[in-house]
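Asks: here's a sequence, model it:
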Amino acid sequence: MADARWAVTVDKRACVRTGLCAASAPDRFVLDERGQGEARESVLPASEEVLEVAESCPIEAISIVDAETGEGVFPPED
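Replies: This is a model prediction of the structure:
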């Protein structure tokens, strides 16, 4: 994960506005004017913090892919 970069998106249709993402990692996620989570930037450095936030989303509204390869990081593929 050292130099990897992740493309992070929040599905606004799925977001239920718990605010867990912004509360858990305020330097990486914010709430928009409707109270829905969003990544501060569309591409973030790969980190355990970002992965933990995505995993803690109760409805898996946060998706992470490797910005270079497009390979899915989270949610896991079935």
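Asks: switch to C-alpha atoms for all contacts and neighbour counts from now on
Replies: Fine.
Asks: so which residue is smack in the middle of this structure?
Replies: Centroid-nearest residue in the chain, with Cα atoms, centre = their mean: I62, separated by 4.3 Å.
Asks: skipping its backbone neighbours, what lies nearest that one in space?
Replies: Once flanking residues are discounted, I62 sits nearest to V10: 4.5 Å by Cα to Cα, 6 or more residues apart in numbering.
Asks: here is a second sequence; please produce its structure as well for comparison:
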Amino acid sequence: MSAVRVEVDQERCVGAGMCALTAPDVFTQDDDGFSEVLPGRAEAAGEHPLVKEAVRACPVGAVSLRTDG
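Replies: Okay, the predicted model is just below:
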């Protein structure tokens, strides 16, 4: 079975923080204000109810879901 991971494209992120506001137990912002996935949360993304909403909320499309496998 394929796992679903969430990723933040650091080159695309502008630090809007919509992902962290939408799913704060999955995303955070680093010291420079750019979004990142909290440690250990990337692999559980497919099970989190707000991750798909966080993907949609990103104004620049920096947050995405990927299927491993």
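Asks: now the aligned residue in structure 2 for E55 of structure 1: how far from T22 of structure 2?
Replies: Counting by TM-score structural alignment, E55 of structure 1 lines up with R56 in structure 2. To T22 of structure 2, R56 of structure 2 is 10 Å away according to Cα to Cα, to the nearest Å.
Asks: who's more crowded, these two?
Replies: T22 (18 against 15; other Cα atoms under 10 Å).
Asks: now do the same contact list for F27 of structure 2.
Replies: 19-20, 35-38 (Cα atoms under 8 Å, 6 or more residues apart in numbering).
Asks: map D25 of structure 2 across to structure 1 for me.
Replies: In structure 1, D25 of structure 2 lands on D27 (TM-score structural alignment).
Asks: contacts only, for the residue nearest to its match when sequence neighbours are not counted.
Replies: In this structure, D27 of structure 1 finds its nearest non-sequential neighbour in R40, 7.5 Å apart by Cα to Cα, 6+ apart. Counting by Cα under 8 Å, 6+ apart, R40 of structure 1 touches 27-30.
Asks: C13 of structure 2 and E36 touch, don't they?
Replies: No: with contacts counted by Cα atoms under 8 Å, C13 of structure 2 stays clear of E36, the gap being 9.3 Å.
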